[in-house]
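> Would you be able to build a 3D model of this:
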Amino acid sequence: MKKIKVAALPRLLIEEGAFKKLPGIIASSGYGRVGIIHGRTVWNRWGDDLCREFNTLDIDFLDAGVSGEPSPRVVDDIVTAWADEKPELILAVGGGSVMDAAKAAAAMLAESGSGGTKSVKEFLEGVGSMTPSGTTLPLYAVPTTAGTGSEATKNAVLSEIGGFKKSLRHDNYVPKLALIDPLLAVDAPLGITVAAGLDAITQLIESFISTGAGPFTDSLAVSGLVAAGRALPALLQNPENVNARAKMGYAAYLSGVCLANAGLGMIHGAASPIGAAREIPHGLVCGLLLSGTIRRILMRARAQEQRVLVRKIEKAAEALNSDIDQLPELLDGWLEDSGLPGFGEYGFTEDELRVLAGETDMKNSPVLFREKEIAEIFLERI
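Alright, predicted model coming up:
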């Protein structure tokens, strides 16, 4: 039997209304000072109630808002502001970008010699020259979108537009608690909902067919795809469907567990250089590239008689309520129904996309594409 090694996982709670229980959970855990990193929209709706409850429980708190893809500067500013009165716990309430910023801030507030004197940039893979020690403040993660699965992973992705999109990573950075309350997501715009959902589906499919896949991740990936295959169409019809929001939250969480243990493929290998070149939502990049990539992987697998790979794609299609040959069209339909834009609307040119194709990492892809083939996938979505 193939070796199975499972990365650390957070304590998980998925429940409608669970967010209201959070102050009590924090108080019972013995934390008296909390640093809250949040998305601005969700904070406008839910922040007052949370802070009021913290005051009732005599829990001190600091807060910082994050919008867009987080940069090292955003993290450094939070660390500097909180260095003199460090919180005992970091609470992340928001989408994947908030989770990334919170993980990085929690690590840098605890990193020896940091506290505002060293930039997180110095610890990023492929950018800085320092290796993180793994010391970190405990982190509770409360996602308000269902996409990245960052609430289940050990890495924080930071970027500088025109420069890089890289990770701060350590096993100790996995959140202590992932609390998923579907009520926090019901107000998310349709475009964000679908882009996030396609990110989760991409991660589930890529980890399922990854060269690093195994029986543990395979079972979770299929379970996540079944949930997403029912939830995303329901949300396209009614974004306020709370049960569908919960299912997408479950699918996104599993996508994080799967990527942490099986790795991802070409789509995420492309998302890094594309995301570094322009300020474009990560989930949108995944959604734009998913159908074209799956179509070509299936063609190659059939041509090379890779029966195991073909059968896996067939299982993924079945989980999503599709026939294997109709899977790319199903994915395209979800993208089109949401009205999400292509690369051209973010300023990408054909020449630029061809250059970015050459910077794409194949990672754990079961099929290795030539640069020209990758460029063709990109250009289909301009």
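
> When you work out contacts or count neighbours from here on, use the C-alpha atoms and nothing else.
OK.

> dump the residue contacts of the closest residue to Lys247 other than its chain neighbours.
Nearest non-adjacent residue to Lys247, counting by Cα to Cα, 6 or more residues apart in numbering: Ala227, 5.5 Å away. Applying Cα atoms under 8 Å, 6 or more residues apart in numbering to Ala227 gives the contacts Lys247, Met248, Tyr250, Ala251.

> residue contacts, the second one?
It stands for Met248. Met248 makes contact with Ala146, Gly197, Ala227, Ala228, Ala231, Leu232, according to Cα under 8 Å, 6+ apart.

> The last one: neighbouring residues, count only.
Right, Leu232. 23 (other Cα atoms under 10 Å).

> The helix or strand hosting it: which residues count as buried?
Per DSSP states H and E, Leu232 falls inside helix 215-237. Buried residues in helix 215-237, defined by neighbour count with 16 or more other Cα atoms under 10 Å: 217-218, 220-232, 234-236.

> cool, and stretch 284-299?
Residues 284-298 are the ones in stretch 284-299 that count as buried (16+ other Cα under 10 Å).

> what about Leu158, helix or strand, and which?
Here Leu158 sits within strand 155-160, counting by DSSP H and E.

> What's the first helix or strand after that strand?
In N-to-C order, the element after strand 155-160 by DSSP H and E is strand 164-169.

> Show me what the next helix or strand along the chain from that following strand packs onto, helices and strands only.
Using DSSP H and E, the next helix or strand after strand 164-169 towards the C-terminus is strand 177-180. Packing partners of strand 177-180 (3 or more Cα pairs under 8 Å, 6 or more residues apart in numbering; DSSP states H and E): strand 11-14, strand 139-143.

> Here is the second sequence; please produce its structure so I can put it next to the first one:
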Amino acid sequence: MTKRSVLLAAAAIMLAPAVPASAQGNELVLYCSVQEEWCRAMSEAFQRETGINVLMTRRSSGETYAQIAAESGQPRGDVWWGGTGDPHLQAAQEGLTEEYRSDMLAELQPWALQQAETSGYRTVGIYAGGLGFGYNTDLVTENPPACWADLLDARFEDDVQVANPNSSGTSYTMLATLVQLMGEEEAFEYLTQLHGNISQYTQSGSAPIRAAATGETAIGIVFMHDAVAQTVTGAPIVTVAPCEGTGYEVGSMSIIAGGPNPDAARAFYDWALTPAAQELGATANSFQIPSNVNSVTPDAAPRLEDVNLIDYDFALYGSSEERTRLLQRWDAEIGSLPQ
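I've put the predicted structure just below:
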């Protein structure tokens, strides 16, 4: 583990709730990295259908990766469900998650299977969604932003929010996307300029669009389905797929190596890949594209075929070495800038 990973892990273990000794047998310890409402819907449905008691903790992707790394000597969790695929791939590479080949694999989309194959079947794709941003139409009334370049406009000074890529898989996806789209030097030049318009680097990836929905900021950089979720609830948010092109996530699921309840973990894994389980997302105002080909995609979900997607290199940018290197550079060159 790198020095940086150790520091993150140490921070996570101080925050980690103790899992009771009773969390064995007919129980499942679930680490969840989507929004709270979807986490609860999954936990409650699985518990209701199987009788297995679920102990669920919700944290962002980066925080959950750090917690699992911190607990690797004595794992407390069984399944990590949701969140961007890059930290799941890093966890797989570092042996923090274990191989499992579900019988449900035959029903999955090609991009979900590719995630499994890339990781040696230590993780699997459960949903997909494109990266973009949303703006508040009450605050942006003329010349709305349509491209990454537009976010550098001086009129948006201190009026853009994005998450910190150390804690947020959404923001790391943005970092990796810009590097692939522009080239690394140009991407960091862009991020340096964008910093002048950033009012806050949030901990959660979806927090920026919630802030935009309430008028706290004009623009939130998020996955497009998170922006759509605000629009559906009546917020004055318009969702944008950047004109230059953009990346996307393959939200993933992994079984934690050495977890206390392996049978319950495999049962949840199989269940979470079924159409019925995947369609719970829409009931929690989550509009990602599900990975099971038989799942109904929510009508409001942004379609990937309508977005100018880059050929995102999940294997490279999900690797421990590259992810650690890019985050260290972000810390040194962007995170250290005064606000």
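
> quick one: TM-score?
TM-score of the superposed chains, computed with TM-score structural alignment, normalised by the length of the second structure, equals 0.32; 169 aligned residues with a Cα RMSD of 5.9 Å.

> What ranges does the second structure have for its strands?
Along the second structure, the segments classed as strands by DSSP state E run 27-32, 53-58, 79-81, 97-98, 124-136, 160-163, 198-202, 219-223, 237-240, 248-256, 289-290.

> Out of the ones you listed, which one sits most buried?
The highest mean neighbour count among the strands of the second structure, using mean count of other Cα atoms under 10 Å, belongs to strand 219-223: a mean of 30.

> In terms of secondary structure, what does that one contact?
Checked by 3+ Cα pairs under 8 Å, 6+ apart, strand 219-223 of the second structure has strand 124-136, strand 160-163, helix 169-182, helix 207-213 packed alongside it.

> relative to strand 219-223, how tilted is the first one?
Using axes from the mean of the first three to the mean of the last three Cα atoms, to 10 degrees, the direction of strand 124-136 of the second structure lies 170 degrees away from that of strand 219-223.

> elements contacting strand 124-136 of the second structure?
On a contact count with 3+ Cα pairs under 8 Å, 6+ apart, strand 124-136 of the second structure meets helix 110-118, helix 169-182, helix 207-213, strand 219-223, helix 224-232, strand 237-240, strand 248-256, strand 289-290.

> buried stuff in the longest one?
Think helix 169-182 of the second structure. 169-181.

> ok, now the fifth one?
For helix 224-232 of the second structure, burial by neighbour count (16+ other Cα under 10 Å) applies to Met224, His225, Asp226, Ala227, Val228, Ala229, Gln230, Thr231.

> Touching, the fifth one and Thr239? I think so.
When you say that, I think you mean Val228 of the second structure. Yes - with contact defined as Cα atoms under 8 Å, Val228 of the second structure counts as touching Thr239 (6.4 Å).

> about what we covered before: of the buried residues of helix 224-232 of the second structure, just say which sits nearest to Leu30 of the second structure.
Closest approach to Leu30 of the second structure among those (Cα to Cα): Asp226, at 22.3 Å.

> Can you give me the distance of the closest one to Val79 of the second structure?
Separation of Asp226 of the second structure from Val79 of the second structure (Cα to Cα, to the nearest Å): 23 Å.

> Glu98 of the second structure too?
The gap separating Glu98 of the second structure from Val79 of the second structure is 10 Å, by Cα to Cα.

> cool, Gln193 of the second structure as well?
Gln193 of the second structure is 39 Å from Val79 of the second structure, where distance means Cα to Cα.

> Could you dump the helices and strands packed on strand 219-223 of the second structure into a markdown table and include distance to Gly281 of the second structure?
Output for those, formatted as a markdown table (distance: least, Cα to Cα, whole Å):
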| stretch | distance to Gly281 of the second structure |
| --- | --- |
| strand 124-136 | 10 |
| strand 160-163 | 22 |
| helix 169-182 | 18 |
| helix 207-213 | 18 |
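
> quick one, which of those is nearest to Ala315 of the second structure?
Nearest to Ala315 of the second structure, of all those, is helix 169-182, at 11.7 Å by Cα to Cα.

> Pull the contacting residues for the closest residue to Ala66 of the second structure other than its chain neighbours.
Leaving aside its chain neighbours, Ala66 of the second structure sits nearest to Ala9 (4.5 Å; criterion: Cα to Cα, 6+ apart). With contact taken as Cα under 8 Å, 6+ apart, Ala9 of the second structure is in contact with Ala66, Gln67, Ile68, Ala69, Ala70.

> Now intersect those with the helices, please.
Within the contacts of Ala9 of the second structure, membership in helices is found for Ala66, Gln67, Ile68, Ala69, Ala70, as judged by DSSP state H.

> which one of these sits closest to Ala116 of the second structure?
Closest approach to Ala116 of the second structure among those (Cα to Cα): Ile68, at 19.2 Å.

> gap between the closest one and Glu37 of the second structure?
Remark: distance between Ile68 of the second structure and Glu37 of the second structure (Cα to Cα) = 22 Å.

> So for the two, which residue has more residues nearby?
For the pair Ile68 of the second structure and Glu37, the greater number of neighbours falls to Ile68 (26 against 14), based on other Cα under 10 Å.

> Look up how far Val79 of the second structure lies from the more buried one.
Distance, Ile68 of the second structure to Val79 of the second structure, using Cα to Cα: 10 Å.

> Look up the residues that both of these two are in contact with.
Common neighbours of Ile68 of the second structure and Val79, counting by Cα under 8 Å, 6+ apart, are Ile256.

> now Asn155 of the first structure, nearest residue through space, not along the chain?
Per Cα to Cα, 6+ apart, closest to Asn155 of the first structure is Arg169, 4.3 Å.

> Any idea how many residues pack against the one you found?
22.

> Quick one: residues contacting the residue lying closest to Ser272 of the first structure once chain neighbours are set aside.
Spatial nearest neighbour of Ser272 of the first structure, excluding adjacent residues (Cα to Cα, 6+ apart): Lys165 at 5.5 Å. Lys165 of the first structure sits next to Val157, Leu158, Ser159, Ser272, Pro273, Gly275, Ala276 when contact means Cα under 8 Å, 6+ apart.

> As a markdown table, these with distance to Glu329 of the first structure would be great.
Shown next, in a markdown table, are the contacts of Lys165 of the first structure (distance: Cα to Cα, whole Å):
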| residue | distance to Glu329 of the first structure |
| --- | --- |
| Val157 | 31 |
| Leu158 | 33 |
| Ser159 | 32 |
| Ser272 | 25 |
| Pro273 | 26 |
| Gly275 | 25 |
| Ala276 | 29 |
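
> And those, which is closest to Val308 of the first structure?
When those are ranked by distance to Val308 of the first structure (Cα to Cα), Ser272 comes first, at 28.6 Å.

> hmm, back to that, got the helices and strands packed on strand 124-136 of the second structure as JSON lines, with distance to Tyr269 of the second structure columns?
Formatted as JSON lines, those follow (distance: least, Cα to Cα, whole Å):
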{"stretch": "helix 110-118", "distance to Tyr269 of the second structure": "13"}
{"stretch": "helix 169-182", "distance to Tyr269 of the second structure": "21"}
{"stretch": "helix 207-213", "distance to Tyr269 of the second structure": "28"}
{"stretch": "strand 219-223", "distance to Tyr269 of the second structure": "24"}
{"stretch": "helix 224-232", "distance to Tyr269 of the second structure": "23"}
{"stretch": "strand 237-240", "distance to Tyr269 of the second structure": "32"}
{"stretch": "strand 248-256", "distance to Tyr269 of the second structure": "8"}
{"stretch": "strand 289-290", "distance to Tyr269 of the second structure": "15"}
